[in-house]
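Visitor: What follows is a predicted protein model with its sequence.
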Amino acid sequence: MSVCFNCQKKEKNSNEIKKYKMEKNFIYGIDFNIATPFEILVNDAPVIKYNEEGSMSGFYPINELLINNKDQEISVRLYSEIGKEFIAEDISKYFSLKLVLSKDVNFEHFKEIQNIKIPEIIKNTPYIEYKYHFNIEVPYQLEGWINSVDLTKENKEALLKEVKMYYQKIYGILNKGDYSHYSKIISKRNHEVLVAYYDSEIIKKEQDELLERITTAQGKMKPIDFNKYNLKIYGNGRLVTLEDEKGDSPLFCITEEYEDYFGIILYRPALGAPLEVIR
């Protein structure tokens, strides 16, 4: 079930759709605390997926997903808890989702600009989606996937085969510890993320840490079992990725201390062009 919340409430609450003007070097994010399995997407691009028991909370910056100055969309998909047939009727008591503005990606200090609500009672459904629209002006322009190919019009079997081959190639690069090759593959993503966060030192540090991550991953990458992963198309048909039920990437290594995942989102920049990493 999918509900356009703003459309549903338009007559009674016309101020649900607001326009925000980005102040210089400010960062948009979402602040959430949700006590049921869920997904959050911005402009139909994945932000977070949670598919476990209990609640999940956190802050996520979303500037890199604001690829134009037009209408922006935040979607929240709610699912029933593990072992339960339906979403809890009173889940709204345990649901918080806010659009916030901060001066840095750590969100140490932030301003709430929209408190997103869901109905007080949700009856007899294992899944429901709500969409919220905002007109956000940002002081940068990302090409992103705006002019890319609509992948839903392609042959699904051929697309899946190409995606698997791409992941297998990336797996080999990471397992060899080939930082130079991998950094070239994700260069467009890195460039746009830096633009979206105004050359943030925090983002630069994260990108610099990639060398250490890939060095550590050398010889430790887990072989991909494609049976555990599904093809997912996002971005209104223009983004594609592989993920498991938890939303995790097939590209990961396991060390004695932690698991490290290398997530990628692909797009086709033009008809006949090969897939590339964009996020």
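Guide: Great, that's in hand. Residues are numbered from 1 along each chain as shown.
Visitor: hey, let's count contacts and neighbours off CA atoms from now on
Guide: Fine.
Visitor: remind me, longest helix of this structure?
Guide: In the chain, assigned by DSSP state H, the helix with the most residues is helix 156-175.
Visitor: Just give me how far it sits from the chain centre.
Guide: Relative to the chain's own centre, helix 156-175 is displaced by 20 Å; criterion: CA atoms, centre = their mean, to the nearest Å.
Visitor: Repeat that for stretch 54-72.
Guide: Between the centre of stretch 54-72 and the centre of its chain there are 8 Å (CA atoms, centre = their mean).
Visitor: got the end-to-end distance for it?
Guide: Counting by CA to CA, to the nearest Å, you get 30 Å between the two ends of stretch 54-72.
Visitor: Which positions within that stretch qualify as buried?
Guide: Of the residues in stretch 54-72, those with enough neighbours to count as buried (16 or more other CA atoms under 10 Å) are Met56, Phe59, Tyr60, Pro61, Ile62, Asn63, Glu64, Leu65, Leu66, Ile67, Asn68, Gln72.
Visitor: mind putting those residues in CSV, distance to Ile185 and secondary structure included?
Guide: Converted to CSV, those look like this (distance: CA to CA, whole Å; DSSP: H, G, I helix; E, B strand; the rest coil):
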residue, distance to Ile185, secondary structure
Met56, 32, strand
Phe59, 28, strand
Tyr60, 24, strand
Pro61, 23, strand
Ile62, 22, coil
Asn63, 21, helix
Glu64, 18, helix
Leu65, 19, helix
Leu66, 22, coil
Ile67, 20, coil
Asn68, 24, coil
Gln72, 28, strand
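Visitor: another one to put next to it:
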Amino acid sequence: MKKYILLGLILSLSAKAEKKTEPVVSHQNISVTSQEIRYSDNEPHYGAYISTSNCSFEILINDIPIIKHNDTSGSSLSGSYFPLNEWITKKGNQKIIIKMTPGFNQDKNILNTELSPNSEIQVKIVKSLKNKSGNSEEDEVRKYSTSKKKRINSNTFEDAFTFFADIPYHIETLENAEVLLTTDKDKLQAIEQEAVAKYNKVRDIYMKGSWSTLANIYYNREKRVAKQLFLLPDEIKNRWNEYVFRTNTDITFFDVKPIEDYKMTFYGDGKIVCLQKINNEKSALWGGFKRKGKDNVTTTYITLYLYRPKGTKELEVY
């Protein structure tokens, strides 16, 4: 994965929120999605338990981020679980990339310039299956630790390992996608303009568009994820219900900020592009909302990965 820092100050799209109330998702979308899922007796769920100590880090699966953490307080993970199926597209070996950089020095209240002797990342890959009684049973697939790995540089460490995933589905979306990453500056600029236009289009929908228009934008992604997670109809509906939209009846305030001060980042072996804020490397599509009965505004970062199917001209949501 390579990153290109591209500053952008995009004009704000002013819009007033609609006051009408719309259904969370149409019944048509739910039925079509659930009908296209093939259920089987073999429905494994893969996940990673991650523990860290005294470091900032990024962990990716198949070149797509699982988690990225910049340590600014000395915090760490202690066996936190992260589901992986959404980024596993077919049966076979899955590649995990580990990136570790210095953590926070609590005694001096500054970021360390070098990795400490106790800087460490541990990853345990597990596979969960339901037994005959319907209960989930978890088996360990692979363990990994940076503790016994030789460090060449004092301020950064990167390594990778693989594990085998035996899953019944085959998602061909990225196999049929163009490679967007290029060294051609003119092509990079064109991709940036397309990505910014798509982000602004989605922002515009959030700010003044209809829920059905937003659902159409995300429909193919939700259909893919439903297959990867073996979701039942009620679970599919619940995922749609989790989308925060300004016309939801329990939302009293909703705002998405202009797309600005961003960098363009490529994932998925150069087939996925996204825009991230420079200051925290989170999605450049972000804002805040307030629910009924709540005093505080909740900040939300809306992940938006884009790809281009081969033979087409438009970037689509992955």
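Guide: Nice, thanks for sending it over. Given the structure is predicted, the values throughout are model-derived calculations rather than measurements.
Visitor: Need the TM-score between these chains.
Guide: Overlay of the two chains. TM-score (TM-score structural alignment, normalised by the length of structure 1): 0.80; 251 aligned residues with a CA RMSD of 2.6 Å.
Visitor: on that earlier part again, and of the buried residues of stretch 54-72 of structure 1, the nearest to Ile146 of structure 1?
Guide: For the buried residues of stretch 54-72 of structure 1, the residue nearest Ile146 of structure 1 by CA to CA is Ile67; the value is 7.6 Å.
Visitor: so where do the helices sit in the stretch 151-279 of structure 1?
Guide: With helices called from DSSP state H, counting those that start in this stretch, the stretch 151-279 of structure 1 shows them at 156-175, 179-185, 187-196, 201-208, 210-217.
Visitor: equivalent range in structure 2 for the third one?
Guide: Spelled out, that is helix 187-196 of structure 1. Helix 187-196 of structure 1 corresponds to residues 219-228 in structure 2, going by TM-score structural alignment.
Visitor: got the contact list for the matching stretch?
Guide: By CA atoms under 8 Å, 6 or more residues apart in numbering, the residues outside stretch 219-228 of structure 2 that reach it are 29, 33-34, 36-38, 85-86, 88-89, 169, 171, 236, 317-318.
Visitor: Could you point out which of the residues you listed is nearest to Thr52 of structure 2?
Guide: The nearest one, if we look at the contacts of stretch 219-228 of structure 2 relative to Thr52 of structure 2 and count by CA to CA, is Asn85, at 22.1 Å.
Visitor: mean deviation of the longest strand along structure 1 from structure 2?
Guide: In structure 1, ranked by residue count with DSSP state E as the criterion, the top strand is strand 127-137. Following superposition, strand 127-137 of structure 1 is found to deviate from structure 2 by 1.7 Å on average (mean CA distance after the TM-score superposition for structure 1).
Visitor: Among the contacts of stretch 219-228 of structure 2, which one lies nearest to Thr162 of structure 2?
Guide: Using CA to CA, Ile88 comes nearest to Thr162 of structure 2 of those, at 12.2 Å.
Visitor: Distance check, the counterpart of the closest one in structure 1 against Lys176 of structure 1.
Guide: The alignment partner of Ile88 of structure 2 in structure 1, by TM-score structural alignment, is Leu66. Distance of Leu66 of structure 1 to Lys176 of structure 1, given as CA to CA: 34 Å.
Visitor: which residue sits closest to the aligned partner of Phe38 of structure 1 in structure 2 in space, ignoring its chain neighbours?
Guide: Residue correspondence to structure 2 (TM-score structural alignment): Phe38 of structure 1 is matched to Phe57. Excluding the flanking residues, the one nearest Phe57 of structure 2 by CA to CA, 6 or more residues apart in numbering is Met100, at 4.4 Å.
Visitor: How far does the helix or strand hosting that neighbour sit from its chain's centre?
Guide: Using DSSP states H and E, Met100 of structure 2 maps to strand 92-102. Strand 92-102 of structure 2 sits 15 Å away from the centroid of its parent chain (CA atoms, centre = their mean).
Visitor: so Trp145 of structure 1 sits right up against Leu266, yeah?
Guide: No - using CA atoms under 8 Å as the test, Trp145 of structure 1 is too far from Leu266 to be in contact (9.5 Å).
Visitor: can you list residues touching both of these two?
Guide: Looking at what touches both Trp145 of structure 1 and Leu266 (by CA under 8 Å, 6+ apart), the common residues are Leu239, Ile278.
Visitor: coming back round to it: among the contacts of stretch 219-228 of structure 2, which two are most distant?
Guide: Within the contacts of stretch 219-228 of structure 2, Asn29 and Ile88 form the most distant pair, 24.0 Å apart (CA to CA).
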